[in-house]
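3D, please:
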Amino acid sequence: MKMRLAKLSAALLAVFAVNNAYAAEVNCSQSYGIQSTVNGIVGQTYCDNNSQTFIDLVKKLKDSNPNYNETAVTEVLGRFNDADITMNYRDSSTTLEFSSPDLGVEKQTFTGATRKESQDMFVDWLKKSGIITQVMQYQSKNSANSPITGSAGLMPTLARNDFDTATESTSNVANTSKMETVSGNLVGLGLNVGSYSIAGGEKVDTATLPLSYTKKMASDPRKQLIFTVPISMYQVGSAKGYHVGLGLAYRFPVNDRWTLTPAARYAVTGSVDRATVASVISGSLTSTYTIPLDQFELTVANMVGYYSTGKFKAGEYSFNPKIKETMLRNGVMLSQPFYLKGKKLAAEYSVIDTRYVGSNKPFMSNMQEYGVTVGLHKDEAENNPKLSNIRVGVTYMHGKGSKGFTANMGYWF
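Here you go, the predicted structure:
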């Protein structure tokens, strides 16, 4: 009798744990996490920034809890790209049950000849069923760490590129990141680096090479056709991802103070480590207007852009997250000339507000940037070619769930 009561108590404990696991969350501040409970015995919690850690532990549950065996009642709390999930073996069978209220999935089952086959079936489904589309949509809506719309995401990166392309002609700092060709056209080189802190403890580091080629129109050199190829890398812990794009913009002056710049881009983002892959096509229009203020100049810039994801393949992942956003980016820049050891320099201070509009806003629905750039004044560039090779700038950004700094540098090489 005592033995039967002991077995009954153990069974009730396991069932109780399974039912509570469905409503619980893994205690993890990173994008991927897993914790296994076997016959009521709770295992260690594993957290990481890399999706492969999650997949490896799902395939080998014994690595997350040494009490696991092929017949044990098992419940798994997990996190995948910031979406909370549960997986259960509710009895001694080989049927694995998957649920995620965050993703709108309830009791999706996988039954193989063995539990290992069931777990392999789940991993295969995760990569190929289209569930990643829902995962990326959820992450965009609920995390500042989204590779699509987060602080280092592809969409805000493209918006920043569009805005910078349009406003660089209004700067009084010598354009040190450009080399003039024999034809008078310009080749642009530079380096931008950034570091962002995400609420919860994650850190995102970025590096961007903003490559460009500017063709001046013979009829009016102020009219310019600009080809851009920005290449970006971001890193979250050991996980890396990349943004690569191709852009075309046409800068034309309406008058001496007012310039319009329409632009179009196609870009891709891919990270096997972050289980994310997508393309983005975009179009934008930026207006810049410069107002002389004695020795100062004030430039007002306004941009509207539309960004829509498409399908792209990287590794075993090939999905379209179906995210469409309209973004406004508005800013002011004050240019101040000053002298240092007889050289005319320029310091430029900028305040920029970026926000999404419409009913489908992401988690980071708006962000603000405060920047300063210092370099040789363009009036001095021809007389001081060596000094005109150096330009530095720094920007502080903050938004919902994220804050950080970016630095930009230019040099002829």
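
all contacts plus neighbour counts: C-alpha atoms, from now on.
Fine.

where is the longest helix in the protein?
Longest helix in the chain, counting residues (DSSP state H): helix 2-23.

hmm, who's touching that helix?
37-40, 73-77, 86, 88, 90, 99 (Cα atoms under 8 Å, 6 or more residues apart in numbering).

and for stretch 80-90?
The contact list for stretch 80-90 (Cα under 8 Å, 6+ apart) reads 15, 18, 21-22, 25-26, 30-33, 51, 54, 72-79, 95-103, 135-136, 138-139, 142-143, 274-275.

of those residues, grab the buried ones for PyMOL.
Selecting only the buried entries of these in PyMOL, with 16 or more other Cα atoms under 10 Å as the criterion:
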select buried, resi 15+18+21+22+25+26+30+31+32+33+51+54+72+73+74+75+76+77+78+79+95+96+97+98+99+100+103+135+136+138+139+142+143+274+275
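
to compare against the first, here's the next sequence to fold:
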Amino acid sequence: MKKAVVALACAAAMGSVQAGDLFELDVLVNSSQQASRGFNSAMDMIDTLSDDGLRSLVSTYTDQSAAQASLFIRGLPAEAEYRANSPALYFRVPSLGISQTFAGATRDESEEMFKNWLKGEGQASLTAMLKELARVSPVDPVAGNPGSLMGQMVASDFGNAMDTGFVEPGGSSKPANAGLVGLEYGQYSSGDYKQNVTRLPLGWNWGFANGYIFKLDVPLSYASTEGAKTGAFSVGGSLLIPVVRNWYLTPALRIGATGSEDLAAAAMMYSGSLTSRYAFEAAGLVWGITNMVGIYRTQSLKAGDYDIDYDLSNTTFRNGVDVGGKLPGNYGWRAWIIDTRFTGDELYSNNYQEYGVAGNMRVDVGGVILDKATLGLTFIHGQHDVHGVKLNFGYKF
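Now for the predicted structure:
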């Protein structure tokens, strides 16, 4: 009966919570007074479970009041409760069977213990909650959407193979060394949430005899999700291996990390992938077929007060077809369709598709056709109404 009263009271109070809030707290004090507040920082929401925080919502609250709260954590429902005349904080995630009690000498101490639990002291229970967030949250920074760390690492591995054109294996010429600098801006949305991601791709190519090319890339990114800030980076190495004319295989290894205090999330991730690309000419156009399979896994990340483990393991299949042609001078165009699918641990969006077009300035360097400068636009559509658009610029020197 008490849970029904809480649910009804919280529904009545929802008017004060904005649709784009990542975190929500709906509280009922002494079974009679209710209030709601939305947040875009996990720690701001947890701080509201302190005495001062609850008093700011309901002025008649005291440290002896009974208070039941429904929490909305980036898409995951949870409950928190103080019982009358008790300092203990009870936290539950019914869908996962998680039930924790934080028994401090005061309610402020109990709230601080809960905060430390979220930073890593929760161990197995916290990992279960984070894993569930990757499944139910449209804006998880680690996995489940194109702007996440996993989504960006997949795109980088695939792009390193797809962005190389014709290779002459067994030739005497050595592909030229080249550096890459770029700038990419992406805006993604799902439901009521919007995410803006700015990436700075940095890379270096070293050419070897017989057409082999080693690529090292270090993409950096910054994301703003409804005001919540996230940083991420990865380091990847790949080796382009010519097989026959215009067909090559690219094995790659990568390690990356992301963290966001606002979203109470952090992870390290490592991956191994193998990509096949075949390019050919037909009807006066250059066509390419690129197929990748990769394994992406998280491991625990210890940074400052945080010790977090998502325990995700996913196999990714990314397949694309592209076509390009010449424009006057040394310029050209390119268009593509790419399909990305994840298997393994369930994610919020297990598949999405990309449709893009780009203009470029092309040069032939040692048997390799390079896009010297590229300006591209990509549209993304995926499972669970995931939408996105990316604008990118790249320059090789």
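
can you give me the TM-score here?
After superposition, the two chains reach a TM-score (TM-score structural alignment, normalised by the length of structure 2) of 0.88; 374 aligned residues with a Cα RMSD of 2.4 Å.

rewinding a little: in structure 2, what range does the following helix or strand past the longest helix of structure 1 match?
The helix or strand immediately downstream of helix 2-23 of structure 1 is strand 32-38, counting by DSSP states H and E. Aligning strand 32-38 of structure 1 against structure 2 (TM-score structural alignment) gives residues 23-29.

what is the burial count for Lys400 of structure 1?
Counted with other Cα atoms under 10 Å, the neighbours of Lys400 of structure 1 add up to 17.

report the contact partners of it.
Ala144, Phe363, Met364, Ser365, Asn366, Met367.

go again using 10 Å as the cut-off
Contacts for Lys400 of structure 1 (Cα atoms under 10 Å, 6 or more residues apart in numbering) come out as Ser143, Ala144, Gly150, Ser151, Ile198, Ala199, Phe363, Met364, Ser365, Asn366, Met367, Gln368.

can you give me the strands in the stretch 201-350 of structure 1?
Shown for the stretch 201-350 of structure 1, the strands assigned by DSSP state E, counting those that start in this stretch span residues 203-216, 224-236, 239-253, 258-271, 276-293, 296-310, 312-314, 317-319, 324-340, 343-357.

residues in structure 2 aligned with the fourth one?
In this case it means strand 258-271 of structure 1. Under TM-score structural alignment, the match for strand 258-271 of structure 1 is residues 247-260.

try the second one
The alignment of strand 224-236 of structure 1 onto structure 2 (TM-score structural alignment) covers residues 213-225.

the matching stretch: end-to-end distance?
37 Å (Cα to Cα, to the nearest Å).

buried residues in it?
Ile213, Phe214, Lys215, Leu216, Asp217, Val218, Pro219, Leu220, Ser221, Tyr222, Ala223, Thr225.

name the nearest residue to the most centrally placed residue in structure 2, ignoring sequence neighbours.
Using Cα atoms, centre = their mean, the residue of structure 2 that lies closest to the mean C-alpha position is Ser148, 0.9 Å off. Excluding the flanking residues, the one nearest Ser148 of structure 2 by Cα to Cα, 6 or more residues apart in numbering is Pro141, at 4.6 Å.

helix, strand, or coil at that neighbour?
Secondary structure assignment for Pro141 of structure 2 (DSSP: H, G, I helix; E, B strand; the rest coil): coil.

which residue lines up with it in structure 1?
Looks like Pro141 of structure 2 aligns to Pro147 there (TM-score structural alignment).

can you name the residues that contact its match?
Applying Cα under 10 Å, 6+ apart, the residues near Pro147 of structure 1 are 136, 139-140, 153-156, 234, 241-243, 269-271, 274-278.

tally of neighbours for the aligned partner of Pro362 of structure 1 in structure 2?
Using TM-score structural alignment as the criterion, Pro362 of structure 1 maps onto Leu347 of structure 2. Number of residues near Leu347 of structure 2 (other Cα under 10 Å) recorded here: 23.

hmm, Leu347 of structure 2 is touching Pro146, no?
No. Contact criterion Cα atoms under 10 Å: Leu347 of structure 2 and Pro146 do not qualify, at 11.4 Å.

map Tyr396 of structure 1 onto structure 2.
Counting by TM-score structural alignment, the partner of Tyr396 of structure 1 is Phe379.

which element is that match on?
Short version, using DSSP H and E: Phe379 of structure 2 is in strand 368-382.

centre of the chain to that strand, how far?
Mean C-alpha position of strand 368-382 of structure 2 versus that of the full chain (Cα atoms, centre = their mean, to the nearest Å) differs by 21 Å.

the inter-axis angle of it versus strand 213-217?
On the basis of axes from the mean of the first three to the mean of the last three Cα atoms, to 10 degrees, strand 368-382 of structure 2 is oriented at 50 degrees to strand 213-217.

angle of strand 368-382 of structure 2 against strand 202-207?
140 degrees.

who does strand 368-382 of structure 2 touch, helix- and strand-wise?
With contacts taken as 3 or more Cα pairs under 10 Å, 6 or more residues apart in numbering; DSSP states H and E, strand 368-382 of structure 2 sits against strand 178-190, strand 331-344, strand 351-365, strand 386-396.

average gap between the first one and structure 1?
Looking back up the chat, that one is strand 178-190 of structure 2. After superposition onto structure 1, strand 178-190 of structure 2 sits on average 0.9 Å from its aligned residues (mean Cα distance after the TM-score superposition for structure 1).

equivalent range in structure 1 for that strand?
Counting by TM-score structural alignment, strand 178-190 of structure 2 corresponds to 186-198 in structure 1.

against Ala314 of structure 1, how distant is the match of Pro141 of structure 2?
14 Å.

check Ser350 of structure 1 too.
In this view, Ser350 of structure 1 and Ala314 of structure 1 are 37 Å apart by Cα to Cα.

more neighbours: these two, which one.
A side-by-side neighbour count of Ser350 of structure 1 and Ala314, using other Cα under 10 Å, places Ser350 first with 18 against 15.

spatially nearest residue to the alignment partner in structure 2 of the more buried one (excluding sequence neighbours)?
In structure 2, Ser350 of structure 1 lines up with Trp336, judged by TM-score structural alignment. Counting by Cα to Cα, 6+ apart, Trp336 of structure 2 lies nearest to Asp322, which is 4.1 Å off, once chain neighbours are set aside.
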